[in-house]
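Peer 1: Sequence and computational prediction follow.
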Amino acid sequence: MTEVHALAGAYVLHALTDIERASFSRHLAECEACAVEVAELQETAARLADGTWSVPPPRLRDNVLAEVRRTRQVPPGKVDREATPAANRWRRRTLAAVAAGIIAAAGGTVSFVAQEQRVRDQRTAASAARAEAARVEAVLGAPDARLRTGTLSGGGRVTMVLSDSRDEGVVVLADAPAPGPDKAYQLWAIDAGGPKSMGVAGSDTQLVTGVRGMQALGVTVEPATGSKTPTLPILVTMAVT
C-alpha cells in the first residue's frame, strides 16, 4: 500500500492541504479500493451528528422575578372591627388574590430551578457527546486507520475503523434489524485468549477501546444489560488483522 492510500481518512475529514486534496482526488478517480474506503468513512462520519439540547426561554427568569416583585405582602395589623361587610369582602378577595399570586410565583420559581437542572444535565450530556465525537474523528483521521467491513447473518452490515496508535476503534451497525425486546447488540474483541466484551452498542455508532492486538470483531445479540460471554450464534466474526 503506497502512502497516498493512507490519506483516505484525512480526505473525508477535510484535513488535507489543497495540493494534497487535489492529488488524492485524481488518485480516487483511478483507485476503486480507495473509492470504497472513502464511501465507507463518509457514511461513518455522517452518523456522528451531535444531539441537540434546548434552553429555557431567555426571559423566563426575569418574568418569574418580576412576578415576585409585583406580589405585594400585606403586613400584619389590628383587626378593624368597625369595617363594613363590603370592606371585609374586599379584604378577603384581596388576601385571596395575594395568596394566589404568592403560590403562582413560588410555582414559577420551582419550575425555573427544575428547568435550570435539566439544562445543566443536558449541557453535561452534550459536552460528553462532543468529546466522544472528537475521539471518533481522531480515529477516522489517524495515519494508521484501517477499514474493515462484514455482513451480519441476520441482516445488516458492520463497519469498523481501527487505529492501533490510539488503541481505539469506531464500529457502525448499518441497516441491522432491531435485536428484540430487552435485547441489544454486544461487541466482542477476539484474540488468542478468547472473546472479551467491548460493550453493548448503545447506538448505531459505537466508540470502542482496547483494539490493539485484537484479531477479530464479533457481534452477538445479548440481554440489554450485556453478557460476560457471547451467546451463540455469533452474527459475524470479522478479521481485523
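Peer 2: Thanks, I have the structure now.
Peer 1: alpha carbons only for contacts and neighbour counts from here, please
Peer 2: Fine.
Peer 1: what about the longest helix in this protein?
Peer 2: Longest helix in the chain by number of residues (criterion: DSSP state H): helix 85-140.
Peer 1: can you map out the strands along this protein?
Peer 2: All strands of the chain, identified by DSSP state E, fall at 146-151, 157-163, 168-174, 183-191, 194-200, 205-209, 216-223, 236-239.
Peer 1: Nearest to Ser127, out of those?
Peer 2: strand 205-209 (15.8 Å; C-alpha to C-alpha).
Peer 1: and that closest one with strand 183-191, angle?
Peer 2: Computed by axes from the mean of the first three to the mean of the last three C-alpha atoms, to 10 degrees, the angle separating strand 205-209 from strand 183-191 equals 40 degrees.
Peer 1: before we move on, the earlier item: would you list the strands of the chain in TSV and tack on distance to Ala33 and mean neighbour count?
Peer 2: Below are the strands of the chain laid out as TSV (distance: least, C-alpha to C-alpha, whole Å; neighbours: other C-alpha atoms under 10 Å):
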stretch	distance to Ala33	mean neighbour count
strand 146-151	11	18
strand 157-163	15	22
strand 168-174	19	22
strand 183-191	26	21
strand 194-200	28	18
strand 205-209	23	20
strand 216-223	21	22
strand 236-239	18	18
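Peer 1: Could you check those and tell me which one is nearest Arg118?
Peer 2: Distance to Arg118, taken as C-alpha to C-alpha, is lowest for strand 205-209 among these, at 25.4 Å.
Peer 1: and the closest one with strand 157-163, angle?
Peer 2: Going by the same axes, to 10 degrees, strand 205-209 makes 40 degrees with strand 157-163.
Peer 1: what helices or strands is strand 205-209 leaning on?
Peer 2: strand 168-174, strand 194-200 (3 or more C-alpha pairs under 8 Å, 6 or more residues apart in numbering; DSSP states H and E).
Peer 1: Tell me how many other residues surround Glu82.
Peer 2: 8 (other C-alpha atoms under 10 Å).
Peer 1: follow-up on the earlier one: including distance to Glu116, could the helices and strands packed on strand 205-209 go into a markdown table?
Peer 2: Shown next, in a markdown table, are the helices and strands packed on strand 205-209 (distance: least, C-alpha to C-alpha, whole Å):
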| stretch | distance to Glu116 |
| --- | --- |
| strand 168-174 | 34 |
| strand 194-200 | 31 |
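Peer 1: So which of the ones you listed is nearest Asn88?
Peer 2: That would be strand 194-200 among the helices and strands packed on strand 205-209, by C-alpha to C-alpha, at 68.7 Å.
Peer 1: putting a second one here so we can go through both:
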Amino acid sequence: MTSTDVHSLVGAYVLDAVDDLERVAFERHVVECASCRTELEELRETSARMADSTWSIPPPRLRTDVMAAIGRTRQLPPQETVTAARKPRGNQVRRWTLAAAAALVLAAGTGTTVYAIQDQRVRDQSAVASAAQVKEARTRSILGAADVVVRTSPMRGGGKVTVASSASQDAAVVLLGADKAPATDKAFQLWAIHGTTPTSAGVLLAGESSAVRIVEDLPGSDALGVTLEPAGGSAVPSQLVAQISLV
C-alpha cells in the first residue's frame, strides 16, 4: 500500500468502512502523520454532530414512574346524571370498572413495551459491539505478531485471497476479495488442508464477494483452499477457486 493510499483511508476509517488489514495500516500511519490526525479529529466531530438527532434511551425509572402514576390516578364517574330509574345495576358497574382497569393496563403496557423494545435494541447493539471488539482485538494480535507471514493468491475468475498467519498465535486472518460476487444461491467456503484431507474453515454468506475471517489452528495446516459451493456450504470441497500453500 502506497503512502497516498494510506492518506486516502481517513474518511473510510471514520465510517468503519475499512477491512482489518487497512485498519492496521492506517492506525500505524496516523501516529506519524499530523495532517491525517487533524483530519481524523475533524471528521469524527462532524459525524458525532450528525448523530445528535438519533433516538435516546428512555430513563430507567420510566416503568416505575408509570406504574406509580396509575396507582395515584382517581377514576372519574360518567358525566351524565344517574337518576333513580336509571341507576346502573351491579353488572354495569363491574363493566365500567373493568373497562377503566383495562384502559390503564393498556396505557401502562404500551409504555412498558416501548421501553422493553428500546432496551432490547440496546442489548442487541451492545452484544454486536462486544463481538466486534473481540474480533478486532484478536485480529490485531495476529497481524501484530512478530512471526506473522503474509501470503497472497489470485482467485479463479478474478480477485485474490490474502492469508496473514502467525504460528505463535496459532491462527490466521484471511482476507477474501472476489472481483465478481457469486450467485445468490452460491457461497465461497474456506478449507484448512492437512496433506490431502480438507476440513471446513468457514462459509461466507450466499452471494458475498468479500470478507475477513479469523481461522484458528490454520498455521498447522499445509494449505488454505477456497471453493465455490451451494449456499450454506458443503461437507466436501467441489469447485476450487484458490489455494495458498502455508509451508
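Peer 2: Looks like it came in fine. Being a predicted model, the structure only gives us computed values, none of them experimental.
Peer 1: where's Thr237 of structure 1 relative to Val170 of structure 1, distance?
Peer 2: Separation of Thr237 of structure 1 from Val170 of structure 1 (C-alpha to C-alpha, to the nearest Å): 16 Å.
Peer 1: what residue of structure 2 takes the place of Lys228 of structure 1?
Peer 2: Residue correspondence, TM-score structural alignment: Lys228 of structure 1 in this structure matches Ala235 in structure 2.
Peer 1: returning to that earlier point: can you redo the strands of structure 1 as a markdown table with distance to His27 of structure 1?
Peer 2: Converted to a markdown table, the strands of structure 1 look like this (distance: least, C-alpha to C-alpha, whole Å):
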| stretch | distance to His27 of structure 1 |
| --- | --- |
| strand 146-151 | 18 |
| strand 157-163 | 21 |
| strand 168-174 | 26 |
| strand 183-191 | 34 |
| strand 194-200 | 36 |
| strand 205-209 | 29 |
| strand 216-223 | 30 |
| strand 236-239 | 27 |
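Peer 1: Ok, which of these comes nearest Asn63 of structure 1?
Peer 2: Short answer: strand 205-209, nearest of the strands of structure 1 by C-alpha to C-alpha, at 41.9 Å.
Peer 1: give the contact list for the aligned partner of Gly225 of structure 2 in structure 1.
Peer 2: Structural alignment (TM-score structural alignment) places Gly225 of structure 2 against Gly218 in structure 1. Listed by C-alpha atoms under 8 Å, 6 or more residues apart in numbering, the contact partners of Gly218 of structure 1 are 187-190, 234-238.
Peer 1: ok, now with 7 Å
Peer 2: Contact analysis of Gly218 of structure 1 by C-alpha atoms under 7 Å, 6 or more residues apart in numbering lists 187-190, 234, 236-238.
Peer 1: repeat for Val208 of structure 1
Peer 2: Contact partners of Val208 of structure 1, counting by C-alpha under 7 Å, 6+ apart, are 168-170, 198.
Peer 1: One more: Asp144 of structure 1?
Peer 2: Asp144 of structure 1 neighbours (C-alpha under 7 Å, 6+ apart): Ser163.
Peer 1: Please identify the residue in structure 2 that aligns with it.
Peer 2: Match for Asp144 of structure 1 (TM-score structural alignment): Asp147.
Peer 1: Count the neighbours of Ala10 of structure 1 for me.
Peer 2: With other C-alpha under 10 Å as criterion, Ala10 of structure 1 counts 21.
Peer 1: and the closest residue to it other than its chain neighbours, how far is that from Glu222 of structure 1?
Peer 2: Excluding its sequence neighbours, the residue lying closest to Ala10 of structure 1 (C-alpha to C-alpha, 6 or more residues apart in numbering) is Gly141, at 5.0 Å. Distance from Gly141 of structure 1 to Glu222 of structure 1, counting by C-alpha to C-alpha: 32 Å.
Peer 1: Same question for Glu43 of structure 1.
Peer 2: 26 Å.
Peer 1: try Lys196 of structure 1
Peer 2: Taking C-alpha to C-alpha, one finds Lys196 of structure 1 at 14 Å from Glu222 of structure 1.
Peer 1: next one: Ala8 of structure 1
Peer 2: 34 Å.
Peer 1: about what we covered before: counting contacts, what elements does the longest helix of structure 1 pack onto?
Peer 2: helix 60-70, strand 157-163, strand 168-174 (3 or more C-alpha pairs under 7 Å, 6 or more residues apart in numbering; DSSP states H and E).
Peer 1: How far off centre is the first one?
Peer 2: Once both centres are worked out by C-alpha atoms, centre = their mean, to the nearest Å, helix 60-70 of structure 1 turns out to sit 35 Å from its chain's centre.
Peer 1: mean distance, that helix to its aligned residues in structure 2?
Peer 2: Superposing on structure 2 and averaging over aligned pairs (mean C-alpha distance after the TM-score superposition for structure 1), helix 60-70 of structure 1 comes out at 4.1 Å.
Peer 1: Mind listing what's buried along stretch 57-65 of structure 2?
Peer 2: By neighbour count with 16 or more other C-alpha atoms under 10 Å, stretch 57-65 of structure 2 contains the buried residues Arg63.
Peer 1: which residues sit against it?
Peer 2: 112, 115, 118.
Peer 1: As TSV, these with neighbour count and distance to Arg94 of structure 2 would be great.
Peer 2: What follows is those, written out as TSV (neighbours: other C-alpha atoms under 10 Å; distance: C-alpha to C-alpha, whole Å):
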residue	neighbour count	distance to Arg94 of structure 2
Thr112	17	26
Tyr115	18	31
Gln118	16	36
